[in-house]
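> quick one, structure for this:
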Amino acid sequence: MFQLYLKEKYNLQADFLKTASTNCGNNVTNVLVLAKENDLPTNRIIVMQDTTMQRRMHTVFRKESPASQIINYATYQNHIVVSDNRLVFEAQPAGM
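Model (predicted):
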């Protein structure tokens, strides 16, 4: 999605792009492999994710790269409410 956004909005492409991840934990391990393969520093990492996945991403980075300074940035916030005895999004998140 990031690559598509860069291409459509700015006619750019990502310098590095991993596409094989199947979950948040896998995203972390794959990006750390990519960083190592390309000699990219991992002493400071910005994690950009929606709030439903932010804590998980942070925790996996802490486990897999404990020396890194993790900076969290939630790209948007989801508000959860109770409706008919169920937890639901207050407003449907864009693109979900």
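
> going forward, measure contacts and count neighbours with C-alpha atoms only.
Fine.

> burial count for the closest residue to Arg44 other than its chain neighbours?
In space, and not counting its chain neighbours, Arg44 is closest to Gln69: 4.6 Å by C-alpha to C-alpha, 6 or more residues apart in numbering. Neighbour count for Gln69, taken as other C-alpha atoms under 10 Å: 14.

> please enumerate the strands of the chain.
44-49, 69-74, 80-83, 86-89 (DSSP state E).

> how about CSV for those strands, with distance to His58 added?
CSV is the format used below for the strands of the chain (distance: least, C-alpha to C-alpha, whole Å):
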stretch, distance to His58
strand 44-49, 7
strand 69-74, 7
strand 80-83, 21
strand 86-89, 22
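
> circling back to that earlier point, state the distance from the residue nearest to Arg44 to Arg86.
Distance check for Gln69 against Arg86: by C-alpha to C-alpha, to the nearest Å, it reads 37 Å.

> what's the burial count for Val82?
By the criterion of other C-alpha under 10 Å, Val82 has 10 neighbours.

> let's compare: structure for the following, please.
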Amino acid sequence: MRYTDEEKSQAVSAWRESGLTQKDYASSIGIPHSTFHVWTMQASGSNTESIEEKWTRRVSEWRASGLSQRAFAMREGIKRSSLQDWNQRLP
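Below you'll find the model as predicted:
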């Protein structure tokens, strides 16, 4: 099945609100985790953001989330150690 950009965007938004990991959410909607991961990367604009901009955004989202670094990293599908490193680098 082909998904429109709007459907992909809605799925990513629903995942962010769900609190599930990318893998669990992808499974719940019946798509491969690797496909859903690509959708999340596209939704975050990772093709146009610099690495520092991406991590600045992620660290800000983590700080506002109220989650532990571990829980946030699992939810976002990123390494906790990378989140920790960037949190220390950024003001």
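
> now what about the TM-score between them?
Scored against TM-score structural alignment, normalised by the length of the second structure, the superposed chains reach a TM-score of 0.33; 53 aligned residues with a C-alpha RMSD of 4.4 Å.

> thinking again about what came up before, ok, which of the strands of the first structure comes nearest Thr29 of the first structure?
Comparison of the strands of the first structure against Thr29 of the first structure by C-alpha to C-alpha identifies strand 44-49 as nearest, at 13.1 Å.

> I'd like to know which elements that closest one is packed against.
helix 51-64, strand 69-74 (3 or more C-alpha pairs under 8 Å, 6 or more residues apart in numbering; DSSP states H and E).

> so what does the shortest one touch, helix or strand wise?
Other elements packing on strand 69-74 of the first structure under the criterion 3+ C-alpha pairs under 8 Å, 6+ apart are strand 44-49, helix 51-64.

> let me have these in TSV, extended by distance to Ala35 of the first structure and mean neighbour count.
What follows is those, written out as TSV (distance: least, C-alpha to C-alpha, whole Å; neighbours: other C-alpha atoms under 10 Å):
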stretch	distance to Ala35 of the first structure	mean neighbour count
strand 44-49	11	15
helix 51-64	13	16
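
> please tell me how far the residue nearest to Arg44 of the first structure sits from Met57 of the first structure.
On the measure of C-alpha to C-alpha, Gln69 of the first structure and Met57 of the first structure end up 13 Å apart.

> before we move on, what about Leu87 of the first structure?
Counting by C-alpha to C-alpha, the gap from Leu87 of the first structure to Met57 of the first structure is 22 Å.

> centroid-nearest residue for the second structure?
Glu76 (3.6 Å; C-alpha atoms, centre = their mean).

> now the helices for the second structure?
For the second structure, the helices defined by DSSP state H occupy 5-18, 22-28, 33-43, 51-65, 69-76, 80-89.

> what packs against the second one?
Right, helix 22-28 of the second structure. helix 33-43.
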